[in-house]
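>>> Need coordinates for the following:
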Amino acid sequence: MTSTHATPAGTAHRARSVAGHLAAVTHLLAPLAAESRAEVVPLPDALGRALVHGFLAPLSLPPFANSQMDGYAVSSADIPDGGADLRIMPPVPAGSSPQPLEPGSAVPIMTGAMIPAGADAVVPIEKAAPDRFLEPGHTGPVKLPATAPGTYVRAAGSDIATGERALAARTCLGPAQLGLLAALGMSAVEVYRAVTVLLVTTGDEVVEPGRALPEGKIYDSNGTLLEGAMKQAGVTVRRAGISTDNPAELQALLRTAGQDVDLIVTTGGVSKGAYEVVRQAMADQPVDFLHVAMQPGGPQGIGMFDGVPFLGFPGNPVSCLVSFEMFLRPALSALLGAPAPRLPLRARLAQPLASPGSKHQVRRGILQPDGMVRLEGGESSHLMHALAGSNVLVHVPVGVTDLAAGDEVEVWML
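Sure, this is the predicted structure:
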């Protein structure tokens, strides 16, 4: 990685760092992690949610020693090095409770079936002679080779023992975690209640998709883009349509539609232009409008509207999605454990790039099977087509101005 000249004086010192703004967003949303927001839901409804408390195993997995193979359960002491002919006892299918193993005998056993008392190993059927199970009622003998104790036996508690921690608090529950809870006998689990967000797009120039598009207008992509990102992250989204650039109308819309939500998110109207409706609507509210040292997504709003946490994202589509990925999503991950955090990967650039040294730049790219990442589109925050063709966000930290092809970068999978 090539870092050239130092960060210039000026705007970088007035801008808040990415880490600083993430900390501010996390602090704003900290009440969402209160235990009063916990609820008990059936396991299928807990997918993508996070545990409130750590969970201890109420039983061992497996709960009893069982066979790892179809074969014969034996006592290893009954078989000398040269093998032995053993008579056959009644078979043990999965789910049955077997009788104890008699000396000098072998028990046909199926995968997952309980190991009989007195048996300490399983000989796979393909190693037996004959290498197939005999007809019911046949007592053999069957010739089996010597085997060590414990061979193909899943010991009780070999996965997890009673009382061990099964899952930590704030674990995001995916299919594997829900499967573990089900295996431990749980039909319901205590999780954090899903966060409800009021999402409002602003701008007289914005038109709902599907309607006629007058000259000078654009279709609203931000609402659909952010709603999809939020729903994918497990957030419940309440849409309030598109607000005009009238501050009083925006205030009324927020008060009408914002009842009983956990967070208000707006897009647009947070920069320093003459007609920034969100800034104007928040004039009497404890809301800060500031610049984060990030490209795209520098202009941000944060505070409270009538006692409800508020975040104001920029109006350009890529900027608002990057804002969600850099601030709201990781804040929810840290506080609630869900959604699962983006795991950083390392990749090598397929081409050079330049970045403003005073800002953390977030580019879009395609991570290829060979570990190279190809940038999609340029730095501009309106390039929806480039975003749609990307599968990673590419991070260039503050202080780095030039990277060459082959340099390593951090990427987040989308």
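>>> going forward, measure contacts between C-alpha atoms and count neighbours the same way
Fine.
>>> could you pull out the helices for this structure?
11-14, 18-28, 175-183, 222-232, 247-257, 277-281, 317-323, 329-336, 384-388 (DSSP state H).
>>> this one next, for a side-by-side:
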Amino acid sequence: MISVDDYRERITALLGTAPATSLPLAAAAGLVLAEDVLAGVSLPPFDNSAMDGYAVRAADVTTSPVTLPVADDIPAGRVDVGTLEPGTAHRIMTGAPLPPGADAVVMVEDTDRGTETVTITAEAREGAHIRRTGEDVVAGTVALPAGTVLGHSHLGLAAAVGLAEVRVHRLRVLIASTGTELIDAPAPLRHGQIYESNSVMLAAALRELGCEVDVVRSVVDDVEEFRKVIEPRLAGADLLVTSGGVSAGAYEVVKDALTGQGVEFAKVAMQPGGPQGSGRWQGVPVVTLPGNPVSVLVSFEAFLRPALLAALGHTDVSRHQVRARLTEEMSSPAGRRQFRRGVFAPSGREVTGVVGPRGGPGSHLLAAFTQANCLIVLPEDVTSAAVGDEVDVLLL
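As a prediction, this is how the structure comes out:
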């Protein structure tokens, strides 16, 4: 068997770095910049008023009160602004371009709000209430460096410096769930059949990371049918993720179809999720997961999620891990790292909190996963843990 850590490294190396692609800003949230974003314009792009008020020459307002004729009116968006002559004022709105000749803005609260003449009741200070060109960003400089995880503020900045799209890391992932017993809802079930759920879970998890997803559901346990359905879609994928068909049974379609085709199958020292496979098929990276839904989710958390995040350019790829005291006894098979669904509650004591398992260790108990907020991790050399023992907890 291969260890969880070694297998995670294998999958991370297999995925490498995701290719860069250009996406509209609205589609790039949560993704990682593949290239620096250079500012096409300065921010602000011109000297402008930070207040509603009056543009003046500070030398004309050295005492108060003082009354000046209002020679012009400058709303935001005006592009034909004239020069401010000595001894006059221009009424100006927030964001409007500062007229040549002006070196201060008096806020409207310090005036009588006049439109023909204005009486100013506070002394003007040179540079007051003026936003200078390039004060935030200078044209031609790096506004956002490569490696930035794009949040709403980053996308706003990209738009403000003149970009409509950005270059980001993105993976196109083809998901295939296998098993003759699988039926797509809402078709009626016959005895011996189950509703397919793995592709739904995987697609949601991958989209949450920013992957583009294509899904093939419920492929029957027939090698020729598997190849017929999957091969034509490989050309459009950067990664193939399958579920089911990788164990030691008689109808392991993924294992049968991909053995000798560049994909290696192995047992990983973990519970659940032991049977795994990875490699390249027709040049496309492939990760094959077990079929039971909890095995799929644990496998995703243990090695696929961190490998995907690394491929997508993230530097923080791990779930937050804490220590907590057990509220129930637990047992684990020797030589395997056990991942149990759990409920964690924070505590102000010497450890971070307390935790207890939710549901049994069975890899079919999906409802228990929906009630969990963490995974309790028992290492390979631990076969039992008592109430009050400290354990590692991965917060979900």
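>>> thinking again about what came up before, format the helices of structure 1 as TSV; extra columns: distance to residue 142 of structure 1.
What follows is these, written out as TSV (distance: least, CA to CA, whole Å):
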stretch	distance to residue 142 of structure 1
helix 11-14	81
helix 18-28	67
helix 175-183	36
helix 222-232	57
helix 247-257	76
helix 277-281	83
helix 317-323	67
helix 329-336	58
helix 384-388	64
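>>> To residue 355 of structure 1, which of those helices lies closest?
For residue 355 of structure 1, the closest of the helices of structure 1 is helix 11-14, at 13.7 Å, according to CA to CA.
>>> Can you mark which positions in that closest one are buried?
Residues of helix 11-14 of structure 1 classed as buried: residue 12 (neighbour count, 16 or more other CA atoms under 10 Å).
>>> Just list what it packs against, helices and strands only.
Judged by 3 or more CA pairs under 8 Å, 6 or more residues apart in numbering; DSSP states H and E, helix 11-14 of structure 1 is in contact with no other helix or strand.
>>> what residues does that helix touch?
Applying CA atoms under 8 Å, 6 or more residues apart in numbering, the contact partners of helix 11-14 of structure 1 are 291, 293, 358, 359.
>>> can you rerun that using 10 Å?
Contacts to helix 11-14 of structure 1, defined as CA atoms under 10 Å, 6 or more residues apart in numbering, come from residues 7, 290, 291, 292, 293, 294, 357, 358, 359, 398.
>>> The residue lying closest to residue 234 of structure 2 once chain neighbours are set aside: how many residues sit nearby?
Spatial nearest neighbour of residue 234 of structure 2, chain neighbours left out: residue 284 (7.0 Å); criterion: CA to CA, 6 or more residues apart in numbering. Look at residue 284 of structure 2: counted by other CA atoms under 10 Å, it has 18 neighbours.
>>> now residue 87 of structure 1
17.
>>> Show me what it lines up with in structure 2.
Aligning on TM-score structural alignment places residue 87 of structure 1 opposite residue 68 in structure 2.
>>> check contacts around its match.
Contacts were defined as CA under 10 Å, 6+ apart; by that measure residue 68 of structure 2 touches 56, 60-61, 86-90, 114, 116-120.
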